[in-house]
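Enquirer: my questions are about this predicted structure, shown below with the sequence.
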Amino acid sequence: MGVLTGCTSDESLTYQTDYSNHRPLRVVGYPSTGSLRTVQEAVWRLADGDVEGLAALAVDDDTHATSTARNWVKAFGSAARGDVTADFYDDGLVRQVVVLYFARSGLTKEIEVRVGEDDTWGLTLAEPDPADAAVTPTWAPPTPGGSGSRTSGAPS
C-alpha cells in the first residue's frame, strides 16, 4: 500500500501563514492575480515593519529599494496594521497603479506594481527621500472607488 503525502512549497506555506496572520485587504478595481498578491504582500510587510521583506519585493535591482522600504514602513507601518483598501487602476496586464487607503490614519499612498525582467510581479521602490515617500496622491479620490479609473481624470 502506497502512502500519499501532500506537497506544499515553502512559498505557498509562507503565503498561507501570512494570510491567516493579517487583516484582510479590501480591494476595489480589477487587479491581476500577480498585482493583487504583490500588493497584499507589501501591506503585510508594512504592517510587520519588515523593511527587508518589503525591499525584496522590488521589481528591479534598485539601489533605492531598502531606503524606500524604510521610508514606507516609517510612514505607513502602523496604519497598515488596521484596515487597508487597495484601489487598483489600469488594466493590470504588465503594470498597475494602486492607491492604498489606510482607514486607521486616513493616509493614502500611491504605489506601482509591475512585471519585471524575470516576468514576476514586484514593486517600484524609488522614493529614497522620506518626504517623497509620504506624499498623498493629489489625483486620487478621497475614498476608494471614487473615480472608477485612473485614465478618467488622473494624470498619466
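Expert: That came through fine.

Enquirer: drop to CA atoms for contacts and neighbour counts, all remaining ones
Expert: OK.

Enquirer: middle-most residue in the chain, spatially?
Expert: The centroid of the chain falls nearest to Val39 when counting by CA atoms, centre = their mean (2.6 Å).

Enquirer: name the helices or strands packed onto the strand or helix carrying that residue?
Expert: According to DSSP states H and E, Val39 maps onto helix 33-48. Contacts defined by 3 or more CA pairs under 8 Å, 6 or more residues apart in numbering; DSSP states H and E place helix 33-48 against helix 51-55, helix 65-76, strand 108-115, strand 121-123.

Enquirer: tally of neighbours for Val135?
Expert: Residues within reach of Val135, counting by other CA atoms under 10 Å, total 13.

Enquirer: can you pull the contacts of it?
Expert: Val135 makes contact with Lys109, according to CA atoms under 8 Å, 6 or more residues apart in numbering.

Enquirer: and it, how far from Gln16?
Expert: From Val135 over to Gln16 the distance is 32 Å, taken as CA to CA, to the nearest Å.

Enquirer: okay, pairing it with this:
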Amino acid sequence: MQPNLMRAAAVTLVLGAALTACSGGQDGLDYQTDYANHRPLRVTGHPSTGSLETVQKVVWRLADGDADGLAALNTEGDDAGPAARAWVRAYGTAARAEVTADFLDEGSVRQEVVLHFSGPRRTQELTVRIAEGDTWGIVLDDPAPRPDTE
C-alpha cells in the first residue's frame, strides 16, 4: 500500500473511532439525529443534563406523533399508553412549532417543568425525575391543557 493511502486509512480509522466514542453509542446517535431533525427547544431556568434531555425527548415524541416512545419515558410503571396517546392528541401538532420549557427549582433528581406551546398558546406542567436504573423519565399523567398566561 502506498504511504499516502496508509496515512489516509489511519486517519479515517482514528476519526471514526473518535466519533463513535463521542456519540455515546446508539443512544447518542439517536439523540443527535433527533436533535438535528427537530426545532430547537427554548429553555428558561436551570435544567440538569438529564432533565433537559428528557424534556427534549418528550417534545420530539409529541412532534413525531410517537405515543409509544412517549409512553416509554414514563417512570411510574403503569400502562402509560392511554395517557401518551392523549398527550399526542393534545400537543402533537403544537410540538412541531416553537416550544419553550420553563425549568423550575433545582433539578438534580426531580424537576417541575412548564411547557409553553406557541401554536395554540397552551401550557402543560410535567414532572421529570430519575427512575430505576438512574435513568431520567417523566410522570406521565393525563394532559390538562391550560391557556398560556404569557
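Expert: Good, I have the coordinates. Predicted model, so just to flag it, every value in this text is computed and none were measured.

Enquirer: hmm, back to that, ok, and for the helix holding Val39 of the first structure, which residues are buried?
Expert: For helix 33-48 of the first structure, the neighbour count (16 or more other CA atoms under 10 Å) marks 34-36, 38-48 as buried.

Enquirer: most packed of the helices and strands packed on helix 33-48 of the first structure?
Expert: Highest mean neighbour count of these: strand 121-123, a mean of 25 (counted as mean count of other CA atoms under 10 Å).

Enquirer: what's in contact with that one?
Expert: Residues outside strand 121-123 of the first structure that contact it (CA under 8 Å, 6+ apart) are 34-35, 38, 57-59, 111-116.

Enquirer: go on, stretch 41-59 of the first structure?
Expert: 18, 22, 38, 65-66, 68-70, 72-73, 76-81, 114-117, 120-125.

Enquirer: hang on, the earlier thing: residues contacting the residue nearest to the centre of the first structure?
Expert: Taking CA under 8 Å, 6+ apart, one finds 86, 113 in contact with Val39 of the first structure.

Enquirer: trace it over to the second structure, please.
Expert: Taking TM-score structural alignment, the alignment pairs Val39 of the first structure with Val55 from the second structure.

Enquirer: distance of that match relative to Leu19 of the second structure?
Expert: For Val55 of the second structure, the distance to Leu19 of the second structure equals 25 Å [CA to CA].

Enquirer: does the aligned partner of Asp118 of the first structure in the second structure belong to a helix, a strand or coil?
Expert: Under the alignment by TM-score structural alignment, Asp118 of the first structure pairs with Gly133 in the second structure. Three-state assignment for Gly133 of the second structure (DSSP: H, G, I helix; E, B strand; the rest coil): helix.

Enquirer: quick one: Gly133 of the second structure from Glu106 of the second structure, how far?
Expert: Gly133 of the second structure is 21 Å from Glu106 of the second structure, by CA to CA.

Enquirer: between the two, which is the more surrounded one?
Expert: Taking other CA under 10 Å, Gly133 of the second structure and Glu106 do not tie; Glu106 has more neighbours (13 against 6).

Enquirer: show me what that one aligns to in the first structure.
Expert: Aligned partner of Glu106 of the second structure by TM-score structural alignment: Asp91.

Enquirer: how many other residues sit next to the closest residue to that match other than its chain neighbours?
Expert: Spatially, and ignoring its direct neighbours in sequence, Asp91 of the first structure is nearest to Tyr30 (7.2 Å; CA to CA, 6 or more residues apart in numbering). Residue neighbour count, defined by other CA under 10 Å, stands at 16 for Tyr30 of the first structure.
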